[in-house]
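Asker: Predicted model, plus sequence, below.
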Amino acid sequence: MRKITYAKAVIEALMEEMAQNEDVIYLGEDMTFGGCLSKMPELQKTYGRERVIDTPISEHGFTNLGLGAAMAGLRPVIELQFADFAALTFDPIVNIAAKERFMSGGRVKTPAVIRTAQGVGIQCGSNHSQIVESWFMNVPGIKIAVPSTPYDIKGLMKTAIRDDDPILFLEHRLSYYTVKGEVPEEEYRIPFGQANVARVGTDVTIVAWQKTYHDSMAAAEELASEHGINVEIIDPRTLVPFDKETVLQSVRKTGRAIVAHEAPLRGGPGGEISAIITEKAFDFLKAPVIRVGGENVPIPFGKIEFEIVPDKEKIKKAVLELVKKEIKETV
């Protein structure tokens, strides 16, 4: 199996889906140059300006355009250059796309993918580096994908484009050209709501995705070699729908759980996941669930951005504190 980048994997998914279905269109800014995300000028060169549409700099406007096209029978992929700009699209996504199927009694579908990049990594400051998953998790009717690996981003994107519901497809900008992985050349898709047990362990369960997934994998290797702690890592792949059972099975085995995410700790996904674990697996817990998240401050400009989000060392510290806390309480 060949190894390709995170960016290459999602480009392949888009190219293949557009080849297979003429109803798939793409909207975004600067598409003549390949867009802002994974730089794919071949998309417009291959499928033309009628299907790969350069839009004005108006996220609210072209998101409404794309959602209208979806309701009319097309399958648009709508690119927002930065996830922060999703704040400009709250009304069409939250009040139209998420509710139309319900309000129409199932007669009107909105099969649209809103694709954007989130997170730290390119030092763009408070308005261009935010994690936005928490903003939308409270909205019924939207599915949320958070792929961590090249394999997952391709398989999830192909699933998203074929789904009849609106999808918020959140990629991580730090991963585009720094993360490589094995991706099959043959056709495959990954179902939403199916988590990946990325590393099997017996002592602690870590639920993590995107940047914190890679940090957790690195931390797990060092914890094993330095302290003999065997960590199991669950990558949920999608936050909505969320694969509760895979997480609960792991926690019932290990008895300890950490949820690590880049979003601010306050109001972040970790609170919801911790509640699920506490409500459904309380009798199996040997220690309280620990959350590791971003600081509750705006993201600073420059390299200091890495100081306010979780990293390998912060995750290692949380694991050691969890094990230590259990031993202390037992004694």
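Answerer: Thanks, I have the structure now.
Asker: make it CA atoms for all contacts and neighbour counts henceforth
Answerer: Will do.
Asker: Which stretches in the stretch 101-250 of the chain count as strands?
Answerer: Assigned by DSSP state E, counting those that start in this stretch, the stretch 101-250 of the chain shows strands spanning 113-118, 143-145, 167-172, 180-182, 196-199, 204-208, 231-235, 238-240.
Asker: which one of the ones you listed is the most hemmed in?
Answerer: When the strands of the stretch 101-250 of the chain are scored by mean count of other C-alpha atoms under 10 Å, the highest mean neighbour count falls to strand 204-208 (a mean of 27).
Asker: Tell me what angle that one forms with strand 231-235.
Answerer: 30 degrees (axes from the mean of the first three to the mean of the last three C-alpha atoms, to 10 degrees).
Asker: Report the buried residues of stretch 144-163.
Answerer: Neighbour counts over stretch 144-163 (16 or more other C-alpha atoms under 10 Å) mark 144-161, 163 as buried.
Asker: which parts of the helix or strand containing residue 9 are buried?
Answerer: Using DSSP states H and E, residue 9 sits within helix 6-20. Buried residues in helix 6-20, counted by 16+ other C-alpha under 10 Å: 6, 7, 8, 9, 10, 11, 12, 13, 14, 17, 18.
Asker: hold the first one in mind and look at this next one:
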Amino acid sequence: MAKMNLLQAINSALDLAMAKNDKVSIFGEDVGHFGGVFRATSGLQEKYGRDRCFNTPLVEQGIIGFANGLAAQGSFPVAEIQFGDYIFPAFDQIVNETAKFRYRSGNEFNVGGLTIRTPYGGGIHGGHYHSQSPEAYFAHTPGLKIVIPRNPYEAKGLLLSSIFDPNPVLFLEPKRMYRAAVGEVPEEEYTIPLGKADVMKEGSDITLVGWGAQMEIIEKAAELAEKDGVSCEIIDLRSILPWDKDTVAESVRKTGRLVISQEAPHTNAFGSEVAATVQEMAFLYLESPIMRVSGLDTPYPLAHEKEYMADHLKTYEAIKRSLNY
């Protein structure tokens, strides 16, 4: 075991994957000698050479188009999009090519070896072009997997699973946690199954669900609620495509209440899907309406970031509203 922050855990996963299989390559804007804007790929070009870790032009559609072609030939490309906010020029490639490659070829070809890494989310005073949470746009796309880790241990295990999963994976990294989250991480290879939620804490009064950086906020809200005598069950979805609806529904059948806390704007965020599915699966067990805590339906503000964020106090207020309904 070693102390790692989230960036170091990601770097360790990439290093192990490249050592394990010489068909794993990493590319994106400034990922080579510079190590990327956050230094997630530091040292990998020196260790594995320019053929396997290299810079690309500043063209996201080209990065994913190239990655699709490489994956179609049996390689395991790990394509980095520098910020989640800049993934949209590649939206057509991801949604119409990556996700549909296997289906439209009748399984004759696939790009299952492709992993797309990108940092997402706010909390770093990045303004409206460096703070967005775009997961819901892609969750509407059959053929993709979407994975979002909450801490260094989860990041390494989930990334290793993603790289060698037989399906294309969009791996969203909470940039606010890159250096803020530190924990014990095995130095050797290990994997965490995709599509399986983690019940971080068991409780009896209310279920709290989230993913990525929001899990830290949910834990803080739960600490406040527990001072009021409220027993909170906390679930990290880990993957939102596919998402572990059975674990969430089972929890809600036990607690009778659900709060979903997410960073993205409120309307059509992925929490809406969770809420709709849970009421289908556990309607008669609900003691109060499902609560959603979200960002605001505005562009991400720089000056008013604190007011915009779905913080622990807003989540705590939602817990109280659910219990007092």
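Answerer: Yes, it's here. Predicted model, so just to flag it, every value in this text is computed and none were measured.
Asker: Quantify their similarity with the TM-score.
Answerer: For this chain pair, the superposition-based TM-score is 0.97 by TM-score structural alignment, normalised by the length of the second structure; 323 aligned residues with a C-alpha RMSD of 1.1 Å.
Asker: now the following helix or strand past the helix holding residue 9 of the first structure, how far from the centre of its chain.
Answerer: As assigned by DSSP H and E, the chain's next helix or strand after helix 6-20 of the first structure is strand 24-28. Offset of strand 24-28 of the first structure from its chain centre (C-alpha atoms, centre = their mean, to the nearest Å): 20 Å.
Asker: now, among the buried residues of helix 6-20 of the first structure, which is nearest to residue 240 of the first structure?
Answerer: Residue 240 of the first structure lies nearest to residue 10 out of those, by C-alpha to C-alpha, at 19.9 Å.
Asker: ok so, going back, list the helices and strands the helix holding residue 9 of the first structure packs on?
Answerer: Secondary-structure packing of helix 6-20 of the first structure (3 or more C-alpha pairs under 8 Å, 6 or more residues apart in numbering; DSSP states H and E): strand 24-28, helix 150-162.
Asker: I'd like to know which of those is closest to residue 220 of the first structure.
Answerer: Closest of these to residue 220 of the first structure is helix 150-162, at 20.6 Å (criterion: C-alpha to C-alpha).
Asker: Find me the equivalent region of that closest one in the second structure.
Answerer: With TM-score structural alignment applied, helix 150-162 of the first structure matches the range 152-164 in the second structure.
Asker: Over to stretch 200-220 of the first structure?
Answerer: Going by TM-score structural alignment: stretch 200-220 of the first structure matches residues 202-222.
Asker: which residues does the counterpart of residue 177 of the first structure in the second structure contact?
Answerer: Mapped onto the second structure by TM-score structural alignment, residue 177 of the first structure lines up with residue 179. Residues in contact with residue 179 of the second structure, defined by C-alpha atoms under 8 Å, 6 or more residues apart in numbering, are 5, 6, 7.
Asker: quick one: which of the residues you listed is nearest to residue 286 of the second structure?
Answerer: Once C-alpha to C-alpha is applied, the member of the contacts of residue 179 of the second structure that ends up nearest residue 286 of the second structure is residue 6, at 36.4 Å.
Asker: Turn the strands of the stretch 101-250 of the first structure into a markdown table, columns for distance to residue 38 of the first structure.
Answerer: Shown next, in a markdown table, are the strands of the stretch 101-250 of the first structure (distance: least, C-alpha to C-alpha, whole Å):
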| stretch | distance to residue 38 of the first structure |
| --- | --- |
| strand 113-118 | 9 |
| strand 143-145 | 17 |
| strand 167-172 | 10 |
| strand 180-182 | 14 |
| strand 196-199 | 24 |
| strand 204-208 | 23 |
| strand 231-235 | 22 |
| strand 238-240 | 20 |
